[in-house]
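Provided below for reference: sequence and predicted model.
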Amino acid sequence: MSETHPAPPAFEARGFGGGAPDNGAAPDLSARAAALDAADDLAELRARFTLPEGLVYLDGNSLGALPATVAATTADVVTRQWGEQLIRSWSDGTWWTAPERIGDRIAPLIGAAPGQTVVGDSTSVNLFKALVGAARLAAPGRTKLLVDAATFPTDGYIAASAARMTGLTLVPVDIPADIPADPADAAGVFGPDTAVVLLNHVDYRTGRLHDLPALTAAARAAGAVIIWDLCHSAGALPVDLDAHGVDLAVGCTYKYLNGGPGSPAFLYIAARHQRDFDSPLPGWNGHAEPFAMTPGYTPAEGAVRGRVGTPDILSMLALEAALDAWDGVTVESVRAKSLALTDFFLECVAAYVPAGVVEPVTPAPHAERGSQVSLRTENASAVMGELIARGVVGDFRAPDVLRFGFTPLYVRFTDVERAARTLGHIFG
């Protein structure tokens, strides 16, 4: 998201930064970056994207780059499918089945079997469906809706509204770094009165990766229904929703999935919940017989009941074309490169940026790191503005955080080295 948000809570401060800019490490780091790119099995994937020459783009955690196939596909949708076939594209073409068809293309990237993921609407709308649907799935008598205290603001807004509508009490909680080995011992987080839990897989400010397997197990052991927001992890790292027994999940497609600005989000409904999932938005597109136009609502079978109104076909089919960039690519290989890129960036920043000028707020352990690095510094807004002016695009979060997102499908190690070197020049 590109909005400016309220000041984040205090981060764990760790001194960071090494020698002066362009110190003796510079030639070695530059040469190493070139060597890492030469050995990178994913390097050829960059050609699947359209990127401005000379630009270092490290803001894929807000808006992914343009996949090369999207422009031609969008032109065909507009000129032929809409312009020539007109309404026949609903019945004779690929429009009607797009939400579940594209959902099944996303499914392997989030560890889901087919038939559980549907694409459409925004993340916020899908989150509302999931929250109210989860409250209706929860055991009777439970009273609390737990939400990560550091959640993305919109998630908090939607959760508060859903709590009011369903009679639950919204409770912000601090997610611990360590979950007990026995999920039943996690009473300090989830209790017998917990109905629904909403968590972000990766914290949008800090890049902290939450322990999805352990937290899911703990929530389910407590009898709660758990929802994961995957906006900052889908397409960046393995999620494995089915393997870990996640109940519901939502996520956007314009970040690491590169679907384009405002591209439709996805909703995951585990197969075991689909029969009982009661959407608070029972639109005609989710009806068992959408063209019967009956006065009563009967939900469709499966995840299709997560559909609401007429799909946004232009954005939907642009997203479908964008997913071609994933052909032959595994999420595991992307995760391996992501960790290598972020490790190398931290190393380069330590070499190029004067000591004490920046502090990392992204956890160092791989198990706790998403695919971004956040650095805390004074005058962060002005620093990011200067970086962008020099051809290195990241973003800023108030009051003092520089965010850099690493999309392994197109980010190179030479990009990483240049970004850190440019940051060092600014502080030099």
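Structure's in. What do you need? Residues are numbered from 1 along each chain as shown.

Going by C-alpha atoms from here, please, whenever you check contacts or count neighbours.
OK.

what about the longest helix in this protein?
Ranked by residue count, the top helix of the chain under DSSP state H comes out as helix 331-352.

which other helices and strands contact that helix?
Applying 3 or more CA pairs under 8 Å, 6 or more residues apart in numbering; DSSP states H and E, one finds that helix 331-352 contacts helix 25-39, helix 413-427.

could you redo the last one with a cut-off of 6 Å?
Counting contacts by 3 or more CA pairs under 6 Å, 6 or more residues apart in numbering; DSSP states H and E, helix 331-352 is packed against helix 413-427.

Okay, angle between the helix it packs on and helix 25-39 too, please.
Using axes from the mean of the first three to the mean of the last three CA atoms, to 10 degrees, the direction of helix 413-427 lies 160 degrees away from that of helix 25-39.

Could you list the buried residues of helix 413-427?
413-425 (16 or more other CA atoms under 10 Å).

before we move on, what about stretch 127-141?
127-139.

Secondary structure and distance to residue 348 for those - can I get that in a markdown table?
Shown next, in a markdown table, are the buried residues of stretch 127-141 (DSSP: H, G, I helix; E, B strand; the rest coil; distance: CA to CA, whole Å):
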| residue | secondary structure | distance to residue 348 |
| --- | --- | --- |
| 127 | helix | 38 |
| 128 | helix | 41 |
| 129 | helix | 43 |
| 130 | helix | 41 |
| 131 | helix | 42 |
| 132 | helix | 46 |
| 133 | helix | 46 |
| 134 | helix | 44 |
| 135 | helix | 47 |
| 136 | helix | 50 |
| 137 | helix | 49 |
| 138 | coil | 48 |
| 139 | coil | 51 |
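
and the comparison structure, right after this:
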Amino acid sequence: MSIPGLMIAAPASGTGKTTMMLGLLRAFAQDGLKVQPFKSGPDYIDPAFHRAACGRASFNLDSWAMDEALIDAIAMQAGGADLILAEGSMGLFDGVAGRGALGNGASADLARRMGWPVVLVLDASGQAQSAAATALGFKTLDPALPFAGVILNRVASPRHEALLRKGLEAVDIPVLGALPRRGDLVLPERHLGLVQAMEHPDLERAVTDYATFLRAHADLDAIRACAQSKPIPNGTRIAPLPAPPAQRIAIARDAAFSFLYPHLLEGWQQAGAQILPFSPLANEAPAPDADLVWLPGGYPELHAGTIAAAHTFLAGLQRHAETRPIHGECGGYMVLGEALVDKAGEHHRMAGLLGLVTSHAQRKMHLGYRLAELLAPLAGIPAGARLRGHEFHYSTIVEQRDDPLAHVTDANGDAVAETGSRRGHVTGTFFHMIAPFHPAGAA
């Protein structure tokens, strides 16, 4: 498989990279192309926006958490596409200090490995010819990294654009677009990043506006012409996506529970698992014949009162836990506990299946990759298994009275206090599982 692709990246967060990505996805889709989106790094929210923009499921690719076999397996989901667009995270070269499965988690790792030329989105605010120095640095820092050119964003005037282009022309860097400053073309945000796609008040109109704006100020033909990739060699054994932890999996899915990596759900379904969605916010109980209940992360702290009053949902969890496994990640973990304290300091009773009390009033950011060695089974994943994942939340543990689920370290190998919990058939972690970890040389 060799589908041409591009990495849409930037020198830093906040440059307008995501709106650029959505506009490109929609514009190319409007032109009749089948566009496959990917997201670099452990982002739970952007893939849903990608899907809304182009109609194809988007998947995360992560050089710290995923080995070559898994990255190739996820890349194969682009089958039948005409073009790949991958959205970078943070700055192009930003990652962690410690090396993971293939790299440090930087978008540059993926662009280099996949052969996707970088389209650098440059925020031109407050500079003119000096923007060329930034672009030149990103182009030349790693000679092995393919580089397509730049899209200038937040250009103040035609005179400003002319100066920017003059500087970039002097260092032979193509300008693929120059977008005037538009304060209305932004996506709403909250404490974990963008407001979720399902919550956007008028996402279809917004994405269409992005595409129209890109058409007026970027050279879509030139951008597409830059796309390249390294083909996966014939005969390469493509491993399957991660196997399901059970056959019939009831998964909470609504505005409070949505942070589940798409490649996991796709892998579970490809392996024949039945996915049984239900909505705690609608007071729905998990399917009574489910083998496993999975509560993904999300924003339960914003809906704590509704969840506390969802007696059918909570009773269904308690019945299931008597005989079969339940696992919660981050927000789902918090809901499995005894109480959740919201931002205003109000206590809300939760499921009471774990001896855990968490507080969003005592805010502290917990962010980073995690390597976990299970001390007990997690659903169908056996004790001793090693998992790679990522943690991002602002909640604090006030009380934790159960046995730890795992020995957890960060990307530098330092121990992490949030070990997860286990009680009977119920487990929970603050980290979101991305992939099993197989050390080099292991079977």
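Perfect, I can see it now. Keep in mind the model is a prediction, meaning the values are calculated, not measured.

TM-score for the pair, please.
The pair, once superposed, lands on a TM-score of 0.26 when counted by TM-score structural alignment, normalised by the length of the first structure; 191 aligned residues with a CA RMSD of 7.3 Å.

which of the buried residues of helix 413-427 of the first structure lies closest to residue 389 of the first structure?
Within the buried residues of helix 413-427 of the first structure, the smallest distance to residue 389 of the first structure is 10.7 Å, found for residue 422 (CA to CA).

Now do the end-to-end distance for stretch 384-395 of the first structure.
Using CA to CA, to the nearest Å, the gap from the first to the last residue of stretch 384-395 of the first structure comes to 6 Å.

picking that back up, any chance of the buried residues of stretch 127-141 of the first structure in CSV, with distance to residue 336 of the first structure too?
As requested, those are arranged in CSV below (distance: CA to CA, whole Å):
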residue, distance to residue 336 of the first structure
127, 29
128, 33
129, 33
130, 31
131, 33
132, 36
133, 35
134, 34
135, 37
136, 39
137, 37
138, 37
139, 40
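
With respect to residue 31 of the first structure, which of those is nearest?
For these, the minimum distance to residue 31 of the first structure (CA to CA) is 45.5 Å, reached by residue 127.

Confirm residue 312 of the second structure sits in a helix?
Yes: per DSSP: H, G, I helix; E, B strand; the rest coil, residue 312 of the second structure lies within a helix segment.

Count the neighbours of it for me.
15 (other CA atoms under 10 Å).

now residue 218 of the first structure
Other residues within reach of residue 218 of the first structure, judged by other CA under 10 Å, total 25.

Beyond the helix or strand hosting it, next helix or strand please.
Assessed by DSSP states H and E, residue 218 of the first structure sits inside helix 212-221. Going down the chain from helix 212-221 of the first structure, the next helix or strand is strand 225-229, by DSSP H and E.

and after that next one, which helix or strand comes next?
Immediately after strand 225-229 of the first structure, counting by DSSP H and E, sits strand 248-251.

Point out the other elements, helices or strands, that that next one touches.
Here strand 248-251 of the first structure touches strand 225-229, strand 266-269, going by 3+ CA pairs under 6 Å, 6+ apart.

export the buried residues of helix 413-427 of the first structure to JSON lines and tack on distance to residue 226 of the first structure?
Formatted as JSON lines, these follow (distance: CA to CA, whole Å):
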{"residue": "413", "distance to residue 226 of the first structure": "37"}
{"residue": "414", "distance to residue 226 of the first structure": "40"}
{"residue": "415", "distance to residue 226 of the first structure": "38"}
{"residue": "416", "distance to residue 226 of the first structure": "36"}
{"residue": "417", "distance to residue 226 of the first structure": "39"}
{"residue": "418", "distance to residue 226 of the first structure": "41"}
{"residue": "419", "distance to residue 226 of the first structure": "38"}
{"residue": "420", "distance to residue 226 of the first structure": "38"}
{"residue": "421", "distance to residue 226 of the first structure": "42"}
{"residue": "422", "distance to residue 226 of the first structure": "42"}
{"residue": "423", "distance to residue 226 of the first structure": "40"}
{"residue": "424", "distance to residue 226 of the first structure": "43"}
{"residue": "425", "distance to residue 226 of the first structure": "45"}
